[in-house]
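J.: sequence unknown, structure follows:
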């Protein structure tokens, strides 16, 4: 049956032997049927997102590092602009993030962007201070990435900005992982990029000793209580299915182009041995990822494979419409920053050793003004988009507060 197909897929992704996993499923189903006397039904797909329900407009996105968070942020920024919403933006002295890596404070928010509907720039989670700013009915969302792939990206991206990484001879990831405590200092500037970065971003203690398994379990449970959805970067479209249903948005609200990607030359291949060492060093992040990756697939299984397949078709049809409108039906070609004609579309480059790719729009396509705006914004890097939003929202604030 389709349910067993999804269940088997979940078991594989949770790295559980198929026979054991299916046996657990059978026991669980039996218990449910006994408890509900045969009245149990699968979660319906008959009331899809956007099917007449009002769209949720209050969303707090905890943008983690090197996890496809920039792509999610861009989706939220565009939704806010189209719907006349307010995006919380950092004060100018904080840059384009909320004075990260400091714990978030309401004082970090630019006064012209209060009260907000959307939060999407980097911050370190601080529930009490966020509650001072965001609406009570805001839905909290974040995204995680497989720790080995994420740490490889962090190590490369912040090689010139993190003191821990700068100590490593030749910038060797292997050398660092062989003896991480030889190079790592918790008090260093930007040490948050060198160990359990997801945990740090989510407000946890990145330096808990590995023997403290109870802390990892308690912290994971805390994250689960706060966040309505934890997306998984490796399963981005499937995560968007759940996001769409959580927020009752249309598929066209969730179109995207992958942003902030490195050049192939900036990436390193990880051996299984190195990947294992990364997970051991970032052990709380690994615990978080494994838990929420499993949670994602349990939620998808509850929807049913037919429902998920239909939702994915809707999302991908919307993506095709975007590609047709903005890129003439072709996949957008990534370019190095120096080759991008429009300066507003050139992504920030962290160092000479790391190349971040961006996009140029084809100049030979005729588009209505609304499509031109969408096409420009869908490929716009975070720093430029943040500045544009702050300018437009400040103008609106001054207009609304004229005496």
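T.: Ah, there it is. Nothing here was measured: the structure is a model prediction, and the numbers come from that model.
J.: going forward, measure contacts and count neighbours with C-alpha atoms only.
T.: Fine.
J.: Quick one: the helices in the stretch 251-400 of the chain, in order.
T.: Ranges of helices within the stretch 251-400 of the chain are 272-281, 283-303, 305-327, 369-378, 382-400, based on DSSP state H, counting those that start in this stretch.
J.: Most tightly packed of these?
T.: Most buried of the helices of the stretch 251-400 of the chain by mean neighbour count (mean count of other C-alpha atoms under 10 Å) is helix 283-303; its value is a mean of 21.
J.: how close does the residue nearest to residue 228 when sequence neighbours are not counted get to residue 185?
T.: Taking C-alpha to C-alpha, 6 or more residues apart in numbering, and ignoring the residues beside it in sequence, residue 228 has residue 140 as its nearest neighbour in space, at 5.5 Å. Going from residue 140 to residue 185 by C-alpha to C-alpha, to the nearest Å gives 32 Å.
J.: Have a look at these two and say which one is more surrounded.
T.: For residue 140 versus residue 185, the count of surrounding residues by other C-alpha atoms under 10 Å is larger for residue 140: 17 against 14.
J.: Now do the SS call for that one.
T.: strand (DSSP: H, G, I helix; E, B strand; the rest coil).
J.: thinking it is in contact with residue 227, fair?
T.: Yes. Under the criterion of C-alpha atoms under 8 Å, residue 140 makes contact with residue 227 at 4.7 Å.
J.: I'd like to know which elements the helix or strand hosting residue 72 is packed against.
T.: For residue 72, the enclosing helix or strand under DSSP states H and E is helix 69-82. Contacts defined by 3 or more C-alpha pairs under 8 Å, 6 or more residues apart in numbering; DSSP states H and E place helix 69-82 against strand 118-119, helix 369-378.
J.: Please dump the ones you listed into CSV; it should also carry distance to residue 318 for every row.
T.: Below are the helices and strands packed on helix 69-82 laid out as CSV (distance: least, C-alpha to C-alpha, whole Å):
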stretch, distance to residue 318
strand 118-119, 23
helix 369-378, 13
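J.: Give me the buried positions along stretch 250-269.
T.: Neighbour counts over stretch 250-269 (16 or more other C-alpha atoms under 10 Å) mark 250, 251, 252, 254, 255, 256, 257, 258, 259, 260, 261, 262 as buried.
J.: Below is structure B, check it against A:
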């Protein structure tokens, strides 16, 4: 993009779309400037950001609303899908702790960070903070150092939450968000999904889930009982930084009060799309920023629905998780009400339309088992014995970064983000000479 175009402070007076021009009055140069869209194509994100600002400047002008169709015209002509995530508005520092549905939310956040050139706090080791493997609370020492003079904008990884250590990395105005899931469906899903990863579940896998929930103490021996031992009892409560073996009413109540004080938003997995709009509102983002594609859908099985008796047993065994979930399920609906029913319905329709557009343009109609994915850079993780389904790119979209980003696996995103931040660090050190 030409430097003089970048520097223009525009006060829009007229747009001549039929000629493919933006006619603008430059306050700096006091002259009418014609900006050809073709001049801006080399940097699509900068272009869309630029055009967004032009649209805002039109609010108090005489141009008719019907003339504001340049975004779709632009994205079509340059083979970029509608609604690219290329905006330059300010983002507060974010820290996201997710106890379920990690892939979807993390993909949304990391794509936003990538497109806005934000700095993400990354683990020094592989994909998880090392403390998580041993069930220890998060430590700021586990985060890869960021380039000098840069600050971390976002952390979005599984961890055992530690507010004191997190505050060493993020500013006081950081927004804290977490996600909870119904303990009944979460617990059964975890039992099968992590059957070969969590020691307690592995011991019970031959006997089955019903056997475990009917006689849990036979398999679970308490704190420290093997790898990922806390998955077997009040896993969400533990991830939030609390003692999952303490189920006294007073302790759970205090934990809930503490969570309310720390977390700005607690989302509910069962109401995923509603949660996306609440997230969008909290972060002052656009609806386009929270659009997603299914990341790692479990292949459908004929597993029967949980009956009332089994559900009750799960709730009783995971009492702390259950009380925590039910409390924040109630507060979630308070936030939905504050959002506004009519506004929510309207925005849900828009979000659905954007997601449908992505699916239509980016992906083949049928999802495929990840075991059949040949491109390793797009192959989703799944534990041994578990098959997940994922989207496959249309042939024409295999080099389209917008489409690829929607289904890029977590580890690949972390590698890509890490490489960019390492490059920034190298350039910063070189400039100091």
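T.: That came through fine. Remember, it's a predicted structure, so these values are computed and weren't measured experimentally.
J.: picking that back up, in the second structure, which residues correspond to the helix holding residue 72 of the first structure?
T.: On the second structure, the counterpart of helix 69-82 of the first structure by TM-score structural alignment is residues 102-115.
J.: average offset between the matching stretch and the first structure?
T.: Once fitted to the first structure, stretch 102-115 of the second structure is off its aligned match by 0.5 Å on average (mean C-alpha distance after the TM-score superposition for the first structure).
J.: What's the residue nearest to residue 228 of the first structure aligned with over in the second structure?
T.: Aligning on TM-score structural alignment places residue 140 of the first structure opposite residue 176 in the second structure.
J.: Residue 174 of the first structure contacts residue 273, correct?
T.: No. Residue 174 of the first structure lies out of contact with residue 273 (C-alpha under 8 Å); the separation is 9.7 Å.
J.: sorry, back to before: out of the helices of the stretch 251-400 of the first structure, which comes closest to residue 350 of the first structure?
T.: Closest to residue 350 of the first structure of the helices of the stretch 251-400 of the first structure is helix 382-400 (C-alpha to C-alpha; 12.8 Å).
J.: which other helices and strands contact the closest one?
T.: If contacts are counted by 3+ C-alpha pairs under 8 Å, 6+ apart, helix 382-400 of the first structure sits against no helix or strand.
J.: Direction-wise, compare it with helix 369-378 and give the angle.
T.: In terms of direction (axes from the mean of the first three to the mean of the last three C-alpha atoms, to 10 degrees), helix 382-400 of the first structure departs from helix 369-378 by 130 degrees.
J.: contact partners of helix 382-400 of the first structure?
T.: Helix 382-400 of the first structure is contacted by residues 70, 74, 86-87, 89, 96, 112-113, 344-345, 347-348, 377 when judged by C-alpha atoms under 8 Å, 6 or more residues apart in numbering.
J.: Find me the equivalent region of stretch 5-16 of the second structure in the first structure.
T.: So stretch 5-16 of the second structure sits over no part of the first structure, by TM-score structural alignment.
J.: so the counterpart of residue 246 of the second structure in the first structure, which of the three states?
T.: Here residue 246 of the second structure is matched to residue 208 in the first structure, going by TM-score structural alignment. Recorded secondary structure, residue 208 of the first structure: coil (three-state DSSP).
J.: Now do the same contact list for residue 208 of the first structure.
T.: By C-alpha under 8 Å, 6+ apart, the neighbours of residue 208 of the first structure are residue 215.
J.: Can you give me the distance of it to residue 284 of the first structure?
T.: 8 Å.
J.: One more: residue 391 of the first structure?
T.: From residue 391 of the first structure to residue 284 of the first structure the distance is 39 Å (C-alpha to C-alpha).
J.: What of residue 278 of the first structure?
T.: 11 Å.
J.: what do you get for residue 327 of the first structure?
T.: According to C-alpha to C-alpha, residue 327 of the first structure stands 41 Å off from residue 284 of the first structure.
J.: Read off where stretch 332-351 of the second structure ends up in the first structure.
T.: On the first structure, the counterpart of stretch 332-351 of the second structure by TM-score structural alignment is residues 296-315.
J.: who's in contact with the matching stretch?
T.: Contacts of stretch 296-315 of the first structure (C-alpha under 8 Å, 6+ apart): 2-3, 5-7, 10, 13, 42-45, 230-232, 237-239, 241-242, 251-252, 254-255.
J.: Kindly report the same for stretch 146-158 of the first structure.
T.: Here stretch 146-158 of the first structure has contacts from 65-67, 165, 173, 193-194, 233-234, 266-268, 270, 275-276, 278-279, 282, 285-286, 289, 350-351, 354, using C-alpha under 8 Å, 6+ apart.
J.: how near is the equivalent of residue 348 of the first structure over in the second structure to residue 371 of the second structure?
T.: Per TM-score structural alignment, the equivalent position to residue 348 of the first structure in the second structure is residue 381. Using C-alpha to C-alpha, residue 381 of the second structure is found at 10 Å from residue 371 of the second structure.
J.: and what of residue 419 of the second structure?
T.: In this view, residue 419 of the second structure and residue 371 of the second structure are 27 Å apart by C-alpha to C-alpha.
J.: Distance from stretch 121-133 of the first structure to the middle of the chain?
T.: With C-alpha atoms, centre = their mean, to the nearest Å as the basis, stretch 121-133 of the first structure stands 16 Å off its chain's centre.
J.: and that stretch, how far apart are its ends?
T.: 14 Å.
J.: ditto for stretch 96-109 of the first structure
T.: Start-to-end, stretch 96-109 of the first structure (C-alpha to C-alpha) is 11 Å.
J.: one step back: for the residue nearest to residue 228 of the first structure, what are its contacts?
T.: Residue 140 of the first structure makes contact with 59, 60, 61, 62, 226, 227, 228, 229, according to C-alpha under 8 Å, 6+ apart.
J.: The same query, at a cut-off of 6 Å, please.
T.: 60, 61, 227, 228 (C-alpha atoms under 6 Å, 6 or more residues apart in numbering).
J.: how about the first one, what's its partner in the second structure?
T.: With TM-score structural alignment as the criterion, the equivalent of residue 60 of the first structure in the second structure is residue 95.
J.: In three-state terms, label that match for me.
T.: Applying three-state DSSP: residue 95 of the second structure is strand.
J.: Would you mind measuring from the closest residue to residue 344 of the first structure other than its chain neighbours to residue 348 of the first structure?
T.: Nearest residue to residue 344 of the first structure, sequence neighbours excluded (C-alpha to C-alpha, 6+ apart): residue 384, at 6.2 Å. Look at residue 384 of the first structure and residue 348 of the first structure: by C-alpha to C-alpha, they are 9 Å apart.
J.: Equivalent analysis for residue 70 of the first structure, please.
T.: 12 Å.
J.: just checking, residue 156 of the second structure touches residue 96?
T.: Yes. Here residue 156 of the second structure reaches residue 96: they are 4.6 Å apart, a contact under C-alpha atoms under 6 Å.
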